[in-house]
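S.K.: Structural data only, the sequence is not supplied:
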């Protein structure tokens, strides 16, 4: 079986390639720029992703596509052009190339933004994106279902929680940098609960989604069954770095107010709010279980960051 991976030189894409090669699959990397010189993977350059991307040569002989490439933390118009129009262009080209299945890696952002409530996101939660990024992913999902209905190509949607592993970008990298400084970090005095998924566990799930008969035509959540607090996460990252993390409990209201005063309320919400994801249906329907614990994943993140800085 040949599986093509878009965004193959990214944080998640590299892990999917490694997992696929370990499983004996024929893997093809679809990238904007070249893979590392040490890579021996079948590689196709596809340039910028958008409504006019030429995919046909890159998809020749491919059985399934795992679509990871996308725009994040950028201009709003790029979300629509890359995440929505680019994804639907890929879907239409995949049909023309005879691709049997397309696995679209969407986002937990298709749901209402985690507002610190205790509600759990599960398969019955109605998507209602509140950000341009989440909206672009949701529109891509809907467009792919229309393509699947009209053509018979199998579509699978996977919505991961925040992904943890060495080299994790975004807020997790910022958090690791703060831990590395060795300064006391304020945390809410009331423990929060957040869902994550380890990099290796998500890579395994995406390859299962590309092959499992029960996956076709369904949407799945990807998250570990445990929901650690940010305080616990900080401690695990520190252990990975080989240094004890220092935390200072602060009343929730005081910390929230301070974050608003310095214009960091969104960062506060993403780090200290509650966001729990129930991926029980994914585990049951696809016989999937996270193979790497969150404790190990966060320690690995800390160790990787420490190596980068040495």
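M.R.: Sure, I can see it. On a predicted model such as this, the values are computed, not experimentally measured, just so you know. Numbers count the residues shown, from 1 in each chain.
S.K.: make it CA atoms for all contacts and neighbour counts henceforth
M.R.: Will do.
S.K.: how about residue 245, what does it touch?
M.R.: By C-alpha atoms under 8 Å, 6 or more residues apart in numbering, residue 245 lies in contact with 179, 182, 184, 234, 235, 237, 238, 239.
S.K.: Out of those, which end up buried?
M.R.: Restricting the contacts of residue 245 to buried positions leaves 179, 234, 235, 237, 238, 239, with burial counted as 16 or more other C-alpha atoms under 10 Å.
S.K.: Report the contact partners of the third one.
M.R.: Which is residue 235. Going by C-alpha under 8 Å, 6+ apart, residue 235 touches 244, 245, 246.
S.K.: put this beside the first:
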């Protein structure tokens, strides 16, 4: 393996922390981990870069003080269920568009060979018809400010690749899960462990998920693979599951069988509408599938971790350390 000097942004995040540990175990890698000031700094990096806010004015010159030939940009203003900004799109653009393109321009000027951008499936859209998954080459159709900002960043990066010759790789993950996952997946495990009956026993949807170890493996494949240059890839486990099936599998992994009530999906959607929880209902009841055949065809890449293996490792971590 050739020597690689990598700048990793978002190193304290869920994905970034796993990616940092994996990168640091590979011989020949020199990793500079970028953190927001005040964040916990990991001990796996060859160097640490402490930053203020990431936007169009961020000065990355300290990163180029050592030779860097690859950038993995995982830092972002992430999608939230309860938005507090008066103008969400402007807030997302400040970080996800202006911040990304500012970093990419400086990277190109510093001679970086390849820039890997962690985008989002929300660039494709919010849902798919059952059995008709998104593909990497579909026309983007983002609907919310987060997805719009990621799409605009992608467009800017691809234009920069043409203008500068720096290679760009775009990866759009679906919902990421794994040991230490927070948000909805963690809440699901909490309820399952407490034996709470859940009204989700009759949901015939399909959702694509991606284990964090699978996503990290795809990113590592894209670091130097010649066929990855200036391409878009979707990240998933290669196996889709209904919400009902996910709860049953996770309950089995936790050793706490899911207690599910068979409430019709239409009734749940109606109740969610009354309660102003349409977005939550979409995640639980809607279908969103991705096709990763392009990854196999161009990169020879298939997910090394199965859905069941990913759920089991997630459950074990929760049982051992994350039930508070």
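M.R.: Done, it's in. Quick caveat, the model's predicted, so the values are computed rather than measured.
S.K.: TM-score of the superposition?
M.R.: Their TM-score after superposition, calculated using TM-score structural alignment, normalised by the length of the first structure, is reported as 0.94; 310 aligned residues with a C-alpha RMSD of 1.8 Å.
S.K.: re the thing from before, so which of the contacts of residue 245 of the first structure comes closest to residue 130 of the first structure?
M.R.: When these are compared for distance to residue 130 of the first structure (C-alpha to C-alpha), residue 234 comes out closest, at 28.0 Å.
S.K.: Unless I misread the structure, that closest one falls within a strand.
M.R.: No: counting by DSSP: H, G, I helix; E, B strand; the rest coil, residue 234 of the first structure is not found in a strand; it is helix.
S.K.: Buried ones in the longest helix along the second structure, by neighbour count?
M.R.: If each helix of the second structure is counted by residues according to DSSP state H, the longest one is helix 145-164. Counting neighbours by 16+ other C-alpha under 10 Å, one finds that the buried residues in helix 145-164 of the second structure are 145-154, 156-158, 160-161.
S.K.: Check these and tell me the two furthest apart.
M.R.: Longest span within those, C-alpha to C-alpha: 145 and 161, 24.3 Å.
S.K.: circling back: of the contacts of residue 235 of the first structure, just say which sits nearest to residue 102 of the first structure.
M.R.: Within the contacts of residue 235 of the first structure, distances to residue 102 of the first structure taken as C-alpha to C-alpha reach their minimum at residue 245, with 42.0 Å.
S.K.: residue in the second structure matching the closest one?
M.R.: In the second structure, residue 245 of the first structure lines up with residue 258, judged by TM-score structural alignment.
S.K.: ok, now residue 122 of the first structure?
M.R.: Taking TM-score structural alignment for the superposition, residue 122 of the first structure sits opposite residue 135 in the second structure.
S.K.: circling back to that earlier point, please flag which of the contacts of residue 245 of the first structure sit within helices.
M.R.: Counting by DSSP H, the part of the contacts of residue 245 of the first structure found in helices is 179, 234, 235, 237, 238, 239.
S.K.: residue ranges of the strands in the first structure, please?
M.R.: In chain order, the first structure shows strands spanning 2-6, 26-31, 42-45, 64-67, 101-105, 120-121, 154-160, 162-164, 185-188, 196-198, 219-222, 247-250, 276-277, with DSSP state E as the criterion.
S.K.: would CSV of these with mean neighbour count be doable?
M.R.: Converted to CSV, the strands of the first structure look like this (neighbours: other C-alpha atoms under 10 Å):
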stretch, mean neighbour count
strand 2-6, 23
strand 26-31, 23
strand 42-45, 17
strand 64-67, 26
strand 101-105, 25
strand 120-121, 18
strand 154-160, 24
strand 162-164, 23
strand 185-188, 18
strand 196-198, 24
strand 219-222, 24
strand 247-250, 15
strand 276-277, 25
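S.K.: closest one to residue 113 of the first structure among those strands?
M.R.: The minimum distance between residue 113 of the first structure and the strands of the first structure falls on strand 120-121, with 10.8 Å, by C-alpha to C-alpha.
S.K.: for the closest one, packing partners?
M.R.: With contacts defined as 3 or more C-alpha pairs under 8 Å, 6 or more residues apart in numbering; DSSP states H and E, the packing partners of strand 120-121 of the first structure are strand 276-277.
S.K.: now for residue 293 of the first structure: what does it line up with in the second structure?
M.R.: Matched by TM-score structural alignment, residue 293 of the first structure corresponds to residue 306 in the second structure.
S.K.: Leaving aside the residues adjacent along the chain, what's closest to that match?
M.R.: Ranked by C-alpha to C-alpha, 6 or more residues apart in numbering and with sequence neighbours excluded, the top spatial neighbour of residue 306 of the second structure is residue 237, at 6.7 Å.
S.K.: which position in the first structure aligns with that neighbour?
M.R.: Residue correspondence to the first structure (TM-score structural alignment): residue 237 of the second structure is matched to residue 224.
S.K.: Count the neighbours of that match for me.
M.R.: 27 (other C-alpha atoms under 10 Å).
S.K.: go on, residue 183 of the second structure?
M.R.: Around residue 183 of the second structure there are 10 other residues, counting by other C-alpha under 10 Å.
S.K.: could the strands of the first structure be laid out in a markdown table, adding distance to residue 230 of the first structure?
M.R.: Rendered in a markdown table, the data for the strands of the first structure read as follows (distance: least, C-alpha to C-alpha, whole Å):
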| stretch | distance to residue 230 of the first structure |
| --- | --- |
| strand 2-6 | 31 |
| strand 26-31 | 34 |
| strand 42-45 | 39 |
| strand 64-67 | 30 |
| strand 101-105 | 25 |
| strand 120-121 | 17 |
| strand 154-160 | 18 |
| strand 162-164 | 13 |
| strand 185-188 | 7 |
| strand 196-198 | 11 |
| strand 219-222 | 19 |
| strand 247-250 | 10 |
| strand 276-277 | 13 |
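S.K.: can you tell which of these is closest to residue 302 of the first structure?
M.R.: When the strands of the first structure are ranked by distance to residue 302 of the first structure, counting by C-alpha to C-alpha, first place goes to strand 162-164 at 10.3 Å.
S.K.: Could you list the residues in contact with the closest one?
M.R.: 172, 195, 196, 197, 198, 199, 202, 294, 297, 298, 301.
S.K.: Repeat that for stretch 264-282 of the first structure.
M.R.: Residues contacting stretch 264-282 of the first structure (C-alpha under 8 Å, 6+ apart): 114-123, 161, 171, 187-188, 192-195, 220-225, 227, 229-230, 256, 259, 288.
S.K.: how about it, which residues of the second structure does it hit?
M.R.: Aligned using TM-score structural alignment, stretch 264-282 of the first structure spans residues 277-295 in the second structure.
S.K.: Just the buried positions in the matching stretch, please.
M.R.: Neighbour-count burial for stretch 277-295 of the second structure, with 16+ other C-alpha under 10 Å as criterion, is recorded at 281, 283-295.
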